[in-house]
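Chemist: Turn this into a model:
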Amino acid sequence: MIIALALLAPPAVFAEAKLPDPAAFANAMERGDLERAAAWLDAGLPPDFLGSRIGSGLMIGAWEGKIELMRLFISRGADINQANANGETALTLAAWRGNLEAARWLVERGARINVPARQWSPLHYAVLAGQTPVVDYLIAEGANINALSTNGSSVLMLAVYEGRQALAQKLIDLGADRTPRNDWGDGALEWAMRNNNLAIARILAEPEQFKAALNEPREKWGTPTGSLAMSEELQALLAMRGTLQERRMTTVAIDRRIAAERARIIRARLDQQAPTAHATTLEITASRQPGQAQSIRLVPAPANRKVVPGTKAKAAAGKGQGGR
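Modeler: As a prediction, this is how the structure comes out:
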């Protein structure tokens, strides 16, 4: 009887019944392989199983913007607010990638917008990556605009750190607190002045405070922090972008991946517990206007650069579950 059933059943059923290791799971889910996911779940795979990258099937669906994949894992009992090893939930990852529809789908099904004190929130990630539509949505749904990250950096501070003037102005107009300082004593104004973002500094400070800041010697503000540490992932993405530009092909998708990797590197830097010296960094100047030039150069990081410590160490840049 068993032999007869085996002959009648499609070979794929038995092939899929073997549960995956974390790497195989991540590869299949990132491809959006719904049939394989369903077969693994039918065979006993826990719905909150974590892959080797990003996280659970629900998290991968949010990261990739694959709502049907998210729907499948939720229907099998996945925890919508589960966090990966970096404290990132599905909503945080959707916000990071700018996947507005995925973010909306998650919130409508109970995903938490706000997090406990001193944790990275979805709004932190959306602002850090410059995902304005997601920022607007999260705020409209009640996101705390004064949330502090693990190292005490406010949402406004992250907008300033990345030189995102429009987002900084939006947050200020909504009443964001301009006074928080992180664990190193830095605030939004210090970051604006350090990176010579005077337009942002002007909207952060009262006129007399701004005037006084301008009169301070440049050395007071420290070394600019806008340049990013290079990672293999970012280097590969930039090379791919260059190829697409040469072929006059759209760079929209690759730009989203670059933004996500830039945000990951910044979070890794801010979460470090000790400064790292003499790292190679990437300095990017770009315009969103069509036809405008983009300049990219590698520069050595100063040995005395100050790095904000977090409350716990994270995986090294480009490695661990936070690596993309």
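
Chemist: Only C-alpha atoms from now on, for both contacts and neighbour counts.
Modeler: OK.

Chemist: what's near enough to touch the most centrally placed residue in the chain?
Modeler: In the chain, the centroid-proximal residue (CA atoms, centre = their mean) is W96; its distance is 4.0 Å. Residues near W96 by CA atoms under 8 Å, 6 or more residues apart in numbering: 63, 122, 125-126, 128-129, 131, 260, 263.

Chemist: Second chain to compare with the first, below:
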Amino acid sequence: MKNFNFPKKIVVFIAFIFSTSLGTAGSYDDFFKAVKFDDLRVVQRLLQRGFDPNTVNPDGVPALMLAVRESSLKVAELLAAHPQTMAEVRNDKDESALMLAALKGHLNLVQKLVENDADVNKTGWTPLHYAASGGHVPVIDYLLENSAYIDAESPNGTTPLMMAAMYGSPESVKTLIQAGADPTLKNQLGLSALDFAVRGQRPNAIELMHAGLARWAARTK
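Modeler: As a prediction, the model looks like this:
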């Protein structure tokens, strides 16, 4: 067998590249393990070393989205506030990290995402739809304070009030009505928020919708 004698500088360079690749692979695995298990210390250390917060896992899921999905709140808030993080990430259902945080009622995370330019009024289903579905009044209030469109329409014309009436809490229905949501709107199926409340068998929401409709009628005379 022929014996190759590489110059020492080349050997050192190859060893450097090989060790760097191994180190990067280790960091990648450590990062996503820490994201999944909400290990703030490890994620902080890796970010300080220059690890990209927008890295995706083997399934193509960005770290921020994974942290929100796994309810790794400490890591999610760290990533959401990081200046290099692209806050407006979406999954394959066109749901943003802000939408998922709103659905779960994670107000601090919602605030950090909005402060880092997550889209409050994305086209189609919006964070306000999701906050209303979860019945989370503090998140609803915060989104409205940050210019969320109260009567935003989903692709089929469904509004946040409709979602609150069927899935949310009575408090979320009341909050949206008092904030000026239009109770007379109907979606493409011809259903109003009252219809949603009836279909969802939500007595409190039905009562609130009747009261809201009466006030709306009196106001628009």
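
Chemist: what do we get in structure 2 for the residue nearest to the centre of structure 1?
Modeler: Under the alignment by TM-score structural alignment, W96 of structure 1 pairs with L103 in structure 2.

Chemist: Can you get me a residue count around F49 of structure 1?
Modeler: Other residues lying near F49 of structure 1 total 17 when counted by other CA atoms under 10 Å.

Chemist: Which position in structure 2 pairs with it?
Modeler: F49 of structure 1 maps onto V56 in structure 2, by TM-score structural alignment.

Chemist: Please name the nearest non-neighbouring residue to V134 of structure 1.
Modeler: Here the nearest residue to V134 of structure 1 in space, its sequence neighbours aside, is L100; by CA to CA, 6 or more residues apart in numbering that works out to 5.5 Å.

Chemist: quick revisit: out of the contacts of W96 of structure 1, grab the one that's most surrounded.
Modeler: Most surrounded of those: other CA under 10 Å gives L128, at 31 neighbours.

Chemist: What lines up with that one in structure 2?
Modeler: With TM-score structural alignment as the criterion, L128 of structure 1 matches S133.

Chemist: pretty sure that match contacts T158?
Modeler: No: using CA atoms under 8 Å, S133 of structure 2 makes no contact with T158, being 11.6 Å away.

Chemist: And what about the aligned partner of D151 of structure 2 in structure 1, helix, strand or coil?
Modeler: Matched across to structure 1, D151 of structure 2 falls on N146, judged by TM-score structural alignment. At N146 of structure 1 the chain is in coil, as set by DSSP: H, G, I helix; E, B strand; the rest coil.

Chemist: hang on, N146 of structure 1 packs against S154?
Modeler: Yes: counting by CA under 8 Å, N146 of structure 1 touches S154, with 6.0 Å between them.

Chemist: Between the two, point out the one with more neighbours.
Modeler: Neighbours per residue, other CA under 10 Å: of N146 of structure 1 and S154, the larger number sits with S154, 27 against 19.

Chemist: Assess the claim that the more buried one and A147 are in contact.
Modeler: Yes: with contacts counted by CA under 8 Å, S154 of structure 1 reaches A147, the gap being 5.8 Å.

Chemist: Overlap in contacts, the two.
Modeler: H124.

Chemist: From the contacts of W96 of structure 1, pick the one nearest R241 of structure 1.
Modeler: Within the contacts of W96 of structure 1, distances to R241 of structure 1 taken as CA to CA reach their minimum at A260, with 14.2 Å.

Chemist: residue range for the helix or strand hosting that closest one in structure 2?
Modeler: Per DSSP states H and E, A260 of structure 1 falls inside helix 252-271. The alignment of helix 252-271 of structure 1 onto structure 2 (TM-score structural alignment) covers no residues at all.

Chemist: mind listing what's buried in that helix?
Modeler: Applying a neighbour-count criterion of 16 or more other CA atoms under 10 Å, one finds 256-271 buried in helix 252-271 of structure 1.

Chemist: how about the helices in structure 2?
Modeler: Shown for structure 2, the helices assigned by DSSP state H span residues 8-36, 40-48, 63-69, 73-81, 97-104, 107-115, 127-134, 137-145, 160-167, 170-178, 193-199, 203-219.

Chemist: Now the fifth one on structure 1. Mean distance?
Modeler: Compared with structure 1 after the fit, helix 97-104 of structure 2 shows a mean deviation of 1.9 Å (mean CA distance after the TM-score superposition for structure 1).

Chemist: I'd like the distance from that helix to the chain centre, please.
Modeler: Relative to its chain's centre, helix 97-104 of structure 2 lies at 3 Å (CA atoms, centre = their mean, to the nearest Å).

Chemist: quick one, it and helix 107-115 angle?
Modeler: Helix 97-104 of structure 2 and helix 107-115 are oriented at 160 degrees to each other (axes from the mean of the first three to the mean of the last three CA atoms, to 10 degrees).

Chemist: Could you do the fourth one as well?
Modeler: For helix 73-81 of structure 2 against helix 107-115, the angle by the same axes, to 10 degrees is 10 degrees.

Chemist: Please name every helix or strand in contact with helix 73-81 of structure 2.
Modeler: Packing contacts for helix 73-81 of structure 2, counted by 3 or more CA pairs under 8 Å, 6 or more residues apart in numbering; DSSP states H and E, involve helix 40-48, helix 63-69, helix 107-115.

Chemist: State the number of residues packed around Y142 of structure 2.
Modeler: Neighbour count for Y142 of structure 2, taken as other CA under 10 Å: 16.

Chemist: Tell me which residue of structure 1 matches up with it.
Modeler: So Y142 of structure 2 corresponds to Y137, using TM-score structural alignment.

Chemist: which residues does that match contact?
Modeler: Applying CA under 8 Å, 6+ apart to Y137 of structure 1 gives the contacts L100.

Chemist: 10 Å instead?
Modeler: 95, 100, 103-104, 123, 143 (CA atoms under 10 Å, 6 or more residues apart in numbering).

Chemist: try A217 of structure 2
Modeler: Counting by CA under 10 Å, 6+ apart, A217 of structure 2 has contacts 183-184, 211.

Chemist: Can you tell me how far it is from A211 of structure 2?
Modeler: In this view, A217 of structure 2 and A211 of structure 2 are 10 Å apart by CA to CA, to the nearest Å.

Chemist: Nearest spatial neighbour of P127 of structure 2, chain-adjacent residues omitted?
Modeler: That would be M99: by CA to CA, 6+ apart, it lies 4.2 Å from P127 of structure 2.
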